[in-house]
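[1] The following block contains a protein sequence and its predicted model.
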Amino acid sequence: MARQTITVTEPNDRWLKQKIEENEYASKSELINDLIRRQREQELERAWLRNELIKGEKSGLSTKKMAEILEEAKKRAKYK
């Protein structure tokens, strides 16, 4: 594993220590790695959502009625 030295503000250091004292994490390294992992996951989710929104905008307006759209969504959800 790569080693890094980082500097954090006093409030952030207190927060890190609090999480360790509350036994949420075994060490600051574990906590920092978890924060980075979560951030990376969020970035992937945002990119996926952005792409889905762009696809939706490009597809234009639907001619289907709301009841049809709802029925299709229920069918898709049932088979996932």
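    Cool, the structure landed.

[2] going forward, measure contacts between C-alpha atoms and count neighbours the same way
    Fine.

[3] number of nearby residues for Ile6?
    The number of residues packed near Ile6 is 5, by other C-alpha atoms under 10 Å.

[4] That one in helix, strand or coil?
    Ile6 carries the three-state label coil when classified by DSSP: H, G, I helix; E, B strand; the rest coil.

[5] Lys28 versus that one, what's the distance?
    Distance of Ile6 to Lys28, computed by C-alpha to C-alpha, to the nearest Å: 11 Å.

[6] Use this one as the comparison:
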Amino acid sequence: MTRQSITLTEQNDLWLREHVESTGEYASKSELINDLIRRARRVEMINEKLAQAELSGYTSQSEDDILREFKREFKRNVAKKRS
């Protein structure tokens, strides 16, 4: 894993610390930041998919089919980046 040094505003640092301490969901601010980035990447992928869909016109896929396809593509992309 790559080690990075970042500068945060006081407000953002406080929010991160409070979130880590209060939820117990994350062991560190680094874990939380990585999760936030993963979520942002997912949103970006969804937005790209929506933009492509708008340009391509109507689809006969159901919402569930589209979601399954998106999840498969996302998992495949994550696996590619790890290898």
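    Happy to help now that I have it. It should be emphasised that the depicted structure is a prediction, and the values quoted were computed from it without experimental measurement.

[7] so what number do they get for TM-score?
    Counting by TM-score structural alignment, normalised by the length of the first structure, the TM-score of this superposition works out to 0.69. Behind it: 62 aligned residues with a C-alpha RMSD of 2.0 Å.

[8] all helices in the first structure, in order from the N-terminus.
    Counting by DSSP state H, the first structure has helices at residues 10-21, 28-59, 66-78.

[9] Take these and write them to TSV, including distance to Met1 of the first structure.
    As requested, the helices of the first structure are exported to TSV (distance: least, C-alpha to C-alpha, whole Å):
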stretch	distance to Met1 of the first structure
helix 10-21	21
helix 28-59	11
helix 66-78	41
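
[10] Ala2 of the first structure is nearest to which of those?
    Each of the helices of the first structure was checked against Ala2 of the first structure via C-alpha to C-alpha, and the shortest separation belongs to helix 28-59, namely 11.1 Å.

[11] If you count contacts, what does that closest one end up packed against?
    For helix 28-59 of the first structure, the helices and strands in contact under the criterion 3 or more C-alpha pairs under 8 Å, 6 or more residues apart in numbering; DSSP states H and E are helix 10-21.

[12] Perfect, that will be all.
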